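*Asks:* Just the structure for this:
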Amino acid sequence: MGRSRFPWLFFPRLKLTSSFRRCPLSNRSLIIASACVVYLLVVVSQVGYSQQHRDRRIERDKYRHSRGLYHLDHSDADSVDVQTGASFVLPTRSNVVYITLKSKRLKPAHIRGTIRPKLRRKVRRKNDEAHKTFTQGKLGTMERHAGQTKRDFASNTSRGGTRDVYYKSLDILHTPRTDAQADSHISSIRIYSQKAPPWLSPQDVKVMRFLADAKVLRVAEVSRGDSPPLLVFEGQTSVSPTDPKRTQRGNACGGQCGVISSPVDTTEVFAFHLDRVLGLNRTLPAVSRRFSFLHDVQPCPVVSWDASLYPEGPAAGGSTVRLTWGEYQSSLKQRCWHKNISPKPDSGCSSVHHYEWGQLALFDFLLQIHNRLDQSCCGFRPRQEDVCVELGHNAECGDQNHIQLTNILHRGHDPRHLVFTNNKGFFDRNEDNLDYRLLEGIRELPEQAVLVLKNKRLREKLLQSLFLDQTYWESQGGRQGIDKLIDVIERRAAVLLTYINAHGIKVIAMNA
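*Replies:* Predicted coordinates for the structure are as follows:
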């Protein structure tokens, strides 16, 4: 059936072919010429249509780009590459900002370029003697500038161990850049969102703003018994004291105050933010601030003054826990006050809860703060310019059990919890010279802090937190300088996590 239909498919073509052959030659030539003309017209029309469609598409693309980040000028809208002949469009808008929240550096930066070790060596002399010279020298500078300072050092010292300089009498108050932060309405604590990061409480932010922006009314040198004196300022926003006992204690601070430290002690500010990011909440708020009458307007760390650390007054000293290294190790084994169980009278336990030592050890190890648990520098190789070597404390390491712990403080009304003060850390200590003595005897560490170290968000949180303090951020060289400091903490965190796994240290929730 299929084969019988096959010849019929070509029958019309054969009939036309035979008719075309029988036509005269002139008619055949005319037919061929007409077919060629029609074909040529069809080809030309197709080429013109495709060219027109392409021109419209190019024009539409140019219009779309001109409404976005680019703008075309009619004078030089089509720029031509000399070598390739290709046309391109040049962007003219320069107000496009690209922000990267996290940066990945291939090689950690060298930290010694940011801590200025020479400046540290020049300032450090003889521990307490150097600190007394610092505070007394700065007060003497203010007195010379003032000319008519209202003071009565003899009477103040006999009453409470303080001497005051009334800021209203200082001639340098209204000179350029004299506490411009306090005179202007722009705070150096910058918070661009509706609220601060969640690890900072509203009270923390309030105290930070006071320390950074409050107008200074009074500066006083406060004696603390055997400890070096403190340089304390009182701010204008302070309220009248309602506690009569605090007024009688040497009148160290009648309202809200801050303690001014040396410019080389900027670790205080970093330690405060690290403490809050880790969820420990054991340090006092600290910011960086410039004072016109100190250190040639260099930024100084300012720590919040807490009178509860001195229940009997600054002259009588703070609420210090007195323990030797041997007694400290014994209290760790006994887990003093664990589960609120009162220890036996002859146990040798202090008033501090067992969990506090784990938090202190973790915090001190990350910052390599040795002036609490290892004042004699027995757990690492100290340098010749370190205080423990200059004062000869390093020679006491032979009898370690009798070495006294220092700077272990708590509030007068809360003896179970420590307060981390005098947080002088070291960022220039390499991983092969870390002080592992700070972790000796520790078998439990806080879960919340360890999780922050494990989830790789330590850098992100520290950047967000430290960015709030504009003066500190700029004094460390901006993002680049802050990244160098965080590099050191991240490397020590990795070492600490390895130590936890190797020694079987438990990670538990510490809510006591």
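*Asks:* contacts and neighbour counts: CA atoms only from here.
*Replies:* Noted.
*Asks:* mind listing what's buried in stretch 182-202?
*Replies:* If you call a residue buried by 16 or more other Cα atoms under 10 Å, then stretch 182-202 has these buried ones: 182, 187-189, 191, 196-197, 199-200.
*Asks:* Mind checking which of those are in helices?
*Replies:* Judged by DSSP state H, helices contain the following of these: Ala182.
*Asks:* Nearest to Ser330 among the buried residues of stretch 182-202?
*Replies:* Of all those, the one sitting nearest Ser330 is Trp199; the distance, using Cα to Cα, is 33.7 Å.
*Asks:* Looks like the closest one contacts Gly279 (just checking).
*Replies:* Yes: with contacts counted by Cα atoms under 8 Å, Trp199 reaches Gly279, the gap being 6.9 Å.
*Asks:* so how far is Tyr49 from Val43?
*Replies:* Summarising the geometry, the distance separating Val43 from Tyr49, computed by Cα to Cα, to the nearest Å, is 10 Å.
*Asks:* With Arg159 instead?
*Replies:* Here the criterion is Cα to Cα. By it, Arg159 lies 102 Å from Tyr49.
*Asks:* which of these two has more neighbours?
*Replies:* Of the pair Arg159 and Tyr49, Arg159 is the one with more neighbours under other Cα atoms under 10 Å, namely 15 against 11.
*Asks:* Contacts only, for the more buried one.
*Replies:* Counting by Cα atoms under 8 Å, 6 or more residues apart in numbering, Arg159 makes contact with Gly250.
*Asks:* Name the secondary structure element that contains it.
*Replies:* helix 153-160 (DSSP states H and E).
*Asks:* List the contacts of the residue lying closest to Glu396 once chain neighbours are set aside.
*Replies:* The shortest distance from Glu396 to any non-neighbouring residue, by Cα to Cα, 6 or more residues apart in numbering, is to Ser376 (6.8 Å). For Ser376, the residues meeting the contact criterion (Cα under 8 Å, 6+ apart) are 388, 393-397, 403.
*Asks:* Please give the structure of this sequence too, so both can be compared:
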Amino acid sequence: MYHIKRRNHLAAGSAESRAYQQALIANLLQAWRVWSKLCCGEKWLLVLSPIFLLFLTISVMTITLPLPLPLADTDRQSSRALSSTGEFRTSPRIMELPPDSAFQQPLTHTQRSTWKTYTGKETSKHSVEPKPFGNAAGDDKNSFKGRKEHFEGKKNPGSFDSRKALSKQEAAIKKDDSGWCLSFTEQDFPDTDHRKIRISPDLRPLPWLSEDDIQKMVLLAGGEVVSKARVPAHGQVLQHGLGQQHPETHSERCQQGRCSLVKRTDDWFEVFAFHLDRVLGFNRSLPTVLRTLHSEILPYRYISGTPRPVVWWDPDIQHLADRDNDQNSVPLRWVQYQKLLQVHCGSEADLRSAPCVGVEHSEWGRLALFDFLLQVNDRLDRYCCGFTPDPTDMCVENLLHTKCGNTEDLLLVHILVRKADPSRLVFIDNAGRPQQSSDNLNFRLVEGIDEFPERAVSVLQSGCLESLLLRSLYTDKEFWDSQGGASSLRLLIHTVEQRGKILLQHIRDKKL
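*Replies:* Model prediction:
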């Protein structure tokens, strides 16, 4: 009723206003005629009439247009509704949800840029910017599959055949695995699956684990222990044969790939390292599981009920004949290592020419990134020169730390390759330091490194590492249970993620 009266009142006011305006116009015309005859004569009337008519037209249009309603009287019922209590309330707004793809975390792709190398000349490298994980948008020229430029720098023309012979797991990693970065709940990790290795064709496959990885994990987790042997100069490690009883010897069994190394209980981080290696797309470490052993063949301390990491024994790894240096495929000192990093072996220098040792330049970037995330020092920095070690560390007890002042004396260890593929490294002894504080990280591990692998950097930037690792670690039931499941493993993963953020900042600072 109020609104009807208000509109009637405004209409009456408008009619009165128009009558007044029309009378005013008539008076103006009459005044114009009288003034023009008295002052200007008929000839000036002809000159001034168009100007007066223009002014009159504008005035009429302005006066006769409908008057706007006052702002305070604007009808607000479209945005507010009267509640049952007589108060105004805001009506609910309908929001359109984004598509499912919007919730997928991005990874990165590379963009070419120019930076100065150590030689002072400009060369084309890569910087990183966000891109969706995998190639869900299609295998275009910017996807992982179609990209011709690699983050690892210049290609080695002679390595085409080896690149063509990539393992199935590396090819699978390049597929669209964006779905693995979606959010998850505790129900995604049920306790009802009691298998030792929880993966099978009826479950969604993990693209970063190959069929060969899974077969070896099943063997390591459940294979019967049928023989054992000591590893020379490694009193804490026991080699055992797995499978069924056969007439072959222990050595023959190991040559057939049915042996493993049982390591110390404190080396449980090796299991985490194996899954990290696969998730990052390196595929350089050996399959590893956590297992509680019960065989009577083994010494008591190995079957005391505490789970131990069990690492597959690779018979193809090349070892030096020197028993004092058998944990290397090539002898390598720190000074030579820094020199070969500068010459880019395999792309700008021949793999067999000094100071190169037959290993592709890109392999050192993989190793450095892997070791930095795990804080593995017993490979590139066995003397603990790049951080402050604890007094109980072996490098301190064995007086290795005192040699840091003379770089000529510093040796690298665990630099291993396979006989069938000597240009690619194999990562062993990856237990690292899970509790190393962020203010005591070993940056010596990345010294001299001028490029890092594209996929690994992409995973670190994506925010997907936790999701990928939890799903991967869940496959190893004993490791999962011994570490307290998802809630406890998240804390461990966050430590590695923090190291990844620090490394990414290092990459930005160095403009790599």
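*Asks:* Check the buried residues of stretch 182-202 of the first structure and tell me the two furthest apart.
*Replies:* Distances among these were taken as Cα to Cα; the most separated pair is Ala182 and Trp199, at 26.0 Å.
*Asks:* Now Leu278 of the first structure. Nearest residue, chain neighbours left out?
*Replies:* Nearest one to Leu278 of the first structure, counting by Cα to Cα, 6+ apart, is Ala449 at 4.5 Å.
*Asks:* And the one you found, what's its match in the second structure?
*Replies:* When the second structure is aligned by TM-score structural alignment, the residue opposite Ala449 of the first structure is Ala456.
*Asks:* So that match versus Phe387 of the second structure, what's the distance?
*Replies:* When distances are taken as Cα to Cα, Ala456 of the second structure and Phe387 of the second structure turn out to be 24 Å apart.
*Asks:* neighbour-wise, which of these two wins?
*Replies:* Between Ala456 of the second structure and Phe387, counting by other Cα under 10 Å, Ala456 is the more crowded of the two (22 against 15).
*Asks:* how much does the helix or strand where that one lies stray from the first structure?
*Replies:* Take DSSP H and E as the rule and Ala456 of the second structure turns out to sit in helix 454-462. With mean Cα distance after the TM-score superposition for the first structure, helix 454-462 of the second structure departs from the first structure by a mean of 0.5 Å once superposed.
*Asks:* Return the residues in contact with the match of Ala449 of the first structure.
*Replies:* Contacts for Ala456 of the second structure were tallied using Cα under 8 Å, 6+ apart; they are 280-282.
*Asks:* Just the buried residues from these, in PyMOL please.
*Replies:* Those of the contacts of Ala456 of the second structure that meet the burial criterion (16+ other Cα under 10 Å) are gathered into one PyMOL selection, given here:
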select buried, resi 280+281+282
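*Asks:* so which of the contacts of Ala456 of the second structure hold up in the first structure?
*Replies:* The subset of those whose aligned counterparts are also in contact in the first structure, taking both residues aligned by TM-score structural alignment, their matches' Cα atoms under 8 Å, comprises 280-282.
*Asks:* Give the aligned range of the helix or strand where Leu30 of the first structure lies in the second structure.
*Replies:* Secondary structure assigned from DSSP H and E places Leu30 of the first structure in helix 25-67. Mapped onto the second structure using TM-score structural alignment, helix 25-67 of the first structure covers no residues at all.
*Asks:* With stretch 368-384 of the first structure instead?
*Replies:* Per TM-score structural alignment, the counterpart of stretch 368-384 of the first structure in the second structure is residues 375-391.
*Asks:* Can you measure across the matching stretch, start residue to end residue?
*Replies:* Start and end residues of stretch 375-391 of the second structure are separated by 17 Å (Cα to Cα).
*Asks:* Could you check which residue of the first structure pairs with Leu491 of the second structure?
*Replies:* The equivalent of Leu491 of the second structure in the first structure is Lys484 (alignment by TM-score structural alignment).
*Asks:* Alignment lookup: Leu238 of the second structure to the first structure.
*Replies:* Taking TM-score structural alignment, Leu238 of the second structure has Leu231 as its aligned residue in the first structure.
*Asks:* neighbours of that match, just the number please.
*Replies:* Using other Cα under 10 Å, Leu231 of the first structure has 25 other residues around it.
*Asks:* In terms of helices and strands, where is the residue lying closest to it once chain neighbours are set aside?
*Replies:* In space, not counting the residues next to it along the chain, Leu231 of the first structure is nearest to Glu221; the distance is 4.7 Å by Cα to Cα, 6+ apart. Assigned by DSSP H and E, Glu221 of the first structure belongs to strand 216-224.
*Asks:* For the helix or strand following that strand, give me the average deviation versus the second structure.
*Replies:* For strand 216-224 of the first structure, the following helix or strand on the C-terminal side (DSSP H and E) is strand 227-235. Following superposition, strand 227-235 of the first structure is found to deviate from the second structure by 3.1 Å on average (mean Cα distance after the TM-score superposition for the first structure).
*Asks:* What of stretch 491-502 of the first structure?
*Replies:* When the second structure is superposed, stretch 491-502 of the first structure averages 0.6 Å from its matched positions, counting by mean Cα distance after the TM-score superposition for the first structure.
*Asks:* List the contacts of that stretch.
*Replies:* Surrounding stretch 491-502 of the first structure, the residues in contact under the criterion Cα under 8 Å, 6+ apart are 365-366, 431, 450, 453-454, 506.
*Asks:* Highest neighbour count among these?
*Replies:* Leu366 (23 neighbours).
*Asks:* Wait, that residue touches Ile489, no?
*Replies:* Yes: Leu366 of the first structure is within contact range of Ile489, at 6.0 Å (criterion: Cα under 8 Å).
*Asks:* so where do the strands sit in the stretch 351-500 of the first structure?
*Replies:* If you assign secondary structure with DSSP state E, counting those that start in this stretch, the strands in the stretch 351-500 of the first structure sit at 409-411, 414-419, 444-446.
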